[in-house]
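> A structural model of the following input is requested.
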Amino acid sequence: MTETIAKRFETKEKAVIEVYGHVGVLGANLRNLSETGAFLEVSHGDYVPQKGDLLNLTVQLETIKKTHNVSAEVVWTEGMGLGICFINKDEVLERMMAKALGF
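Have a look, this model is predicted:
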């Protein structure tokens, strides 16, 4: 089976990350984006998300006056950088329960 890689687009948007299970928000720079995920660099905050963390990501697109809010899971990290995959908002609770129960 071959894996399809989604085309990525470079961006310089600012983002706000909320990590489910942690208090507070993190600032981040959205470096690239695809249909399936994104690469972010944490710019400020008191926590660096880890692989498996579930996120609520908000991106304010000033030029077109729109706000995008998506759920995601961290799939890899390197320093302050995060690779995330987008997930359906309905899956967040299910994944949180699975993590809590050790599945």
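> from here on, contacts and neighbour counts on C-alpha atoms
Will do.
> give me the neighbour count for residue 10.
One way to gauge burial is a neighbour count; for residue 10, by other C-alpha atoms under 10 Å, it gives 12.
> mind checking how far it is from residue 21?
Distance, residue 10 to residue 21, by C-alpha to C-alpha, to the nearest Å: 30 Å.
> compare with the first, here's sequence two:
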Amino acid sequence: MSAAKRFLTRETAQIEVYGHVGLLVASLRNLSETGAFLEVAKGDYVPKKGDLLNMTVNLDTLDRIHNVAAEVVWSKGMGLGICFINRDQVLERMMAKSSSF
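Sure thing, here's the model as predicted:
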């Protein structure tokens, strides 16, 4: 299976991490159909692998706002690789995590 084509971007994203209070600001560096690479710019928490998040991107040039659910698949320093997930999967994955404790 080939990797999804990535597109470079310089959009700003707001990130809400489920289970953590507050908003993070991140730079969206590249984007594909299946995920994205982000660099956290501001916030008191850097998401780690397995964190579930809600990402909002204001596309000023298109006058649109995109809001997607995602899971962090890797993190290194302030950088994050995320894969997009169906919003219905967020609760399911949160429940699976809580039952593993």
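> where does the TM-score land?
Comparing the two superposed chains by TM-score structural alignment, normalised by the length of structure 2, the resulting TM-score equals 0.98, with 101 aligned residues with a C-alpha RMSD of 0.9 Å.
> quick one: average offset of the lengthiest strand in structure 1 versus structure 2, please.
Of all the elements of type strand in structure 1, the one with the most residues (DSSP state E) is strand 66-78. Between strand 66-78 of structure 1 and the corresponding residues of structure 2, superposition yields a mean separation of 0.2 Å, by mean C-alpha distance after the TM-score superposition for structure 1.
> which residues in structure 2 does that strand align to?
Alignment of strand 66-78 of structure 1 against structure 2: residues 64-76, by TM-score structural alignment.
> give me the contact list for that stretch.
Judged by C-alpha atoms under 8 Å, 6 or more residues apart in numbering, the contacts made with stretch 64-76 of structure 2 from elsewhere in the structure are 35, 47-59, 80-87, 90.
> which of those are buried? Put it as a ChimeraX command.
Here is the ChimeraX command that selects the buried residues among the contacts of stretch 64-76 of structure 2 (16 or more other C-alpha atoms under 10 Å):
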select :35,47,48,50,51,52,53,54,55,56,57,80,81,82,83,84,85,90
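> please name the nearest non-neighbouring residue to residue 80 of structure 2.
Counting by C-alpha to C-alpha, 6 or more residues apart in numbering, residue 80 of structure 2 lies nearest to residue 38, which is 5.2 Å off, once chain neighbours are set aside.
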